[in-house]
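**Student:** Next input, structure requested:
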Amino acid sequence: MTLTAARLDRFARHIVLPEVGGAGQVALSRAHVVLVGCGGIGSPALQYLAAAGVGRLTLVDDDVIEASNLQRQTIFATSDLGRSKAEAAADWVRRFDAELKVEAVRARVDTVNAADLVGAADLVIDGCDNFATRLAVSDACVATHVPLTTAAIGRFQGQVANFAGHLADQPCYRCFVGDAFDAADCDTCAADGVLGAMVGMVGTFAAMHAMRVLLEGHAALGVPQFGTLHLIDGMAPSMRSLKIAKDPACKGCKLR
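**Tutor:** Just a heads-up that it's a prediction; the model follows:
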C-alpha cells in the first residue's frame, strides 16, 4: 500500500518524525480500531485517531446526545441534541476526512455481542462508563486475541492502560479490577462531576497510547507498555505508573 500525494501532504508532520515515518503512517492507514463509547473519553480519542489517519473506525455507543454532554464531548454541537452518539460521531469523521472508513454501531456491548463487535479489530479502545461493559469488552478481547486500550476518569483522576491478556505472560483488565464489578452500577459523571479539560487529557493520552500498539513493529514510537497502568492526577498535576500483576485465577485470561 502506498500513500497518495495528498495523503503524504496531510500526514507530513507524522512522516518526518523518525519514530513514525512513512512505514508507520501506512500502518496507521491500514489499522482498524473499535471505539467503545463515543462520549467524554471517546470524543477526543476519536479526534486524534482520525487526525492520525487510522484507516478504519468502528464506533459503538447506544446513548443519545444530551445538553449536559456538550461540556466535554467535543465532537458534538447543540444541533446534535437527541441524535445517536455513534451516528453523530461517524458523521463527524466523514466531514473531517472522507478517506477514512467509519461505521456506527448503535448498541450496548454485553457478553453476548462483544466478541462479534471487537473480533475483527487490530485494537479496541474502551472509554465506556460502567464496569459490566468494560469487563465484557476485556473478556472478548482476550478471547479474540485483540489488544485493548482502556481509559477511565473520575472527577480529577484518570487511568489509562494497554492490555494484552491473550498473551500468556500478560494480565488482562479483569486481572486489574477482579470479578466484583460485573455489574452495571458505578460512579457517574452526573453524580460526581467532571472537568471537561480533564476528560480531554485522558482521551488524548488514550489515543497516544493506542498508537503505541498500532505502530509496534512498524515504527519506533515506543513499546506498548502492556499491563502498565498510568494514573493521572489533574489536581497536582502529576502522573505515576504501576505494573498490574497477572492473576493466575483470572477467569478472563482463561478465555485465551
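
**Student:** Going by C-alpha atoms from here, please, whenever you check contacts or count neighbours.
**Tutor:** Noted.

**Student:** Next SSE downstream of the longest helix along the chain?
**Tutor:** Using DSSP state H to define each element, the chain has its longest helix at helix 196-214. Per DSSP states H and E, the first helix or strand lying C-terminal to helix 196-214 is strand 228-233.

**Student:** which strands and helices sit next to that next one?
**Tutor:** Strand 228-233 is packed against strand 157-163, strand 238-243, with contacts defined by 3 or more CA pairs under 8 Å, 6 or more residues apart in numbering; DSSP states H and E.

**Student:** Now show me the structure for the sequence below, then we'll compare the two:
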Amino acid sequence: MTAEDLQSGHIFLLDKPLDWTSFQAVNKMKYKLKREFNLPKKFKIGHAGTLDPRATGLLIVCCGKFTKKIPEIQDAPKEYWTEIKIGVQTESYDTEKPEILHQDISHITEEQIKNALEKFVGEIDQTPPVFSAIKIDGKRAYDLARAGEEVEMKSRKTTIHYINEMKIDLPLVSFTVGCSKGTYIRSLAHDIGQELGVGAYLTQLRRTKIGEYKIEDATSDFLENDFRFEIQQ
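**Tutor:** The predicted model follows:
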C-alpha cells in the first residue's frame, strides 16, 4: 500500500469494538494513515454507516476517491446478530439506560416468541428510538431527550428481509436479522417486546454484513498502538 493507493481510493473493513463511537474509530484510522503515509491535511476519509457505541462489528471506512462510494454502500442491505432480553424495558431500548418496567414472563412460550418475530418480516412501520441521532429542528434527538425535553419521533417504512438462527434461553433471545437501510434494531427489539406484551430491550448487537462485505474480512488490529500498515515503496 502506498500514499498514491490511498488517494486513488481504498476501502478498509473494521471490526468496531464495544463502547467506541464510529467517529472515534475513523479518527484513529485517519491519524495512523496520515502519520505513516505523510498524507495531506485534506485527505478524505469517512465511514459508510454508523454503529452505536454499544454495538460492535463491521464498520466500512472509505479513503480518497472511494469516499464517493459511501452513499452506495450506505444503501446496501445490512445483517446483524442480535440479542434481546424480554420481560423488561429501558428508555433507550438498549443497555445505555437502566432496566425499568419488569414483567412476569413465565407464561411466554417459544412458539409465541417465534410467531412474534415472524410478524416483523417484510415491510414494516418503525418508530426510531428517542435516544437516536435523528435531527429534529436541527438538534439531535438524543440531545433533546437527555435534556429532559419531550421528543416526538415519526414512524418510517423499513424492511426486515429475514430473521433466522433463533436461539431462546429465557429471558434472552438471540437471532440474525437482515434489513434495509435505516432500520433501528433497538426499535425492533422494543417492538417485539410490545408484541409479546411483556416488553424487551436490546442487550447485544453485532453487524455482520453490509452488502457484499462481511465481518469475517474485517480487522480491529488498527486500534493497537503499535500497529503499522504495510507500506510499499
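
**Student:** Once they're superposed, what TM-score comes out?
**Tutor:** The TM-score (TM-score structural alignment, normalised by the length of structure 2) is 0.27; 109 aligned residues with a CA RMSD of 6.1 Å.

**Student:** quick check: angle from the longest helix of structure 1 to strand 157-163?
**Tutor:** If you take axes from the mean of the first three to the mean of the last three CA atoms, to 10 degrees, helix 196-214 of structure 1 sits at 10 degrees to strand 157-163.

**Student:** before we move on, back to that, most neighbours per residue, which of the helices and strands packed on strand 228-233 of structure 1?
**Tutor:** strand 157-163 (a mean of 24; mean count of other CA atoms under 10 Å).

**Student:** What is that strand packed up against?
**Tutor:** Against strand 157-163 of structure 1 (3+ CA pairs under 8 Å, 6+ apart) you get strand 148-154, helix 196-214, strand 228-233.

**Student:** what's the helix or strand for residue 46 of structure 2?
**Tutor:** Per DSSP H and E: residue 46 of structure 2 is located in strand 45-47.

**Student:** In structure 2, mark out all the helices, start to finish.
**Tutor:** So, for structure 2 - with DSSP H - the helices run 3-8, 22-37, 70-74, 110-118, 141-146, 185-196.

**Student:** list the buried ones in the fifth one?
**Tutor:** Using 16 or more other CA atoms under 10 Å as the test for burial, helix 141-146 of structure 2 gives 141-145.

**Student:** cool, and the shortest one?
**Tutor:** Counting neighbours by 16+ other CA under 10 Å, one finds that the buried residues in helix 70-74 of structure 2 are 70, 73-74.

**Student:** Same list, those residues, but as a markdown table with distance to residue 177 of structure 2 please.
**Tutor:** Formatted as a markdown table, the buried residues of helix 70-74 of structure 2 follow (distance: CA to CA, whole Å):
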| residue | distance to residue 177 of structure 2 |
| --- | --- |
| 70 | 22 |
| 73 | 18 |
| 74 | 17 |
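
**Student:** Nearest to residue 3 of structure 2 among those residues?
**Tutor:** Nearest to residue 3 of structure 2 among the buried residues of helix 70-74 of structure 2 is residue 70, at 20.3 Å by CA to CA.

**Student:** Report all helices and strands that the longest helix of structure 1 contacts.
**Tutor:** Where contact means 3+ CA pairs under 8 Å, 6+ apart, helix 196-214 of structure 1 is packed against helix 42-51, strand 123-126, strand 148-154, strand 157-163.

**Student:** And the contacts of the shortest one?
**Tutor:** So the one you mean is strand 123-126 of structure 1. Strand 123-126 of structure 1 has contacts (CA atoms under 8 Å, 6 or more residues apart in numbering) with 32-37, 42, 118, 134, 137, 141, 146-151, 206, 210, 213-214.

**Student:** Please check the residues you listed and keep the buried ones.
**Tutor:** 32-37, 42, 118, 134, 137, 141, 146-151, 206, 210, 213-214.

**Student:** Output the longest strand belonging to structure 2.
**Tutor:** strand 156-169 (DSSP state E).

**Student:** which parts of it are buried?
**Tutor:** By 16+ other CA under 10 Å, the buried positions in strand 156-169 of structure 2 come out as 158-161, 163, 166.

**Student:** go on, stretch 199-217 of structure 1?
**Tutor:** Per 16+ other CA under 10 Å, stretch 199-217 of structure 1 contains these buried residues: 199-215.

**Student:** ok, now stretch 24-39 of structure 2?
**Tutor:** 25-26, 29-30, 32-33, 39.

**Student:** Same list, those, but as CSV with distance to residue 13 of structure 2 please.
**Tutor:** Putting the buried residues of stretch 24-39 of structure 2 into CSV (distance: CA to CA, whole Å) gives the following:
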residue, distance to residue 13 of structure 2
25, 11
26, 11
29, 11
30, 14
32, 15
33, 14
39, 20
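
**Student:** Specify which member of the residues you listed is nearest to residue 111 of structure 2.
**Tutor:** Nearest to residue 111 of structure 2 out of the buried residues of stretch 24-39 of structure 2 is residue 25 (CA to CA; 40.4 Å).

**Student:** and the residue lying closest to the closest one once chain neighbours are set aside, how many neighbours?
**Tutor:** Sequence neighbours aside, residue 16 is the residue nearest to residue 25 of structure 2 in space, at 7.1 Å (criterion: CA to CA, 6 or more residues apart in numbering). Each residue near residue 16 of structure 2 was counted by other CA atoms under 10 Å, and the total is 27.

**Student:** surely residue 16 of structure 2 meets residue 61?
**Tutor:** No. Applying CA atoms under 8 Å as the test, residue 16 of structure 2 and residue 61 come out as separate, 11.0 Å apart.

**Student:** For residue 96 of structure 1, list the residues it contacts.
**Tutor:** By CA under 8 Å, 6+ apart, residue 96 of structure 1 lies in contact with residue 50.

**Student:** What is the burial count for residue 125 of structure 2?
**Tutor:** 12.

**Student:** Which residue comes closest to it once chain neighbours are left out?
**Tutor:** Per CA to CA, 6+ apart, closest to residue 125 of structure 2 is residue 157, 4.7 Å.
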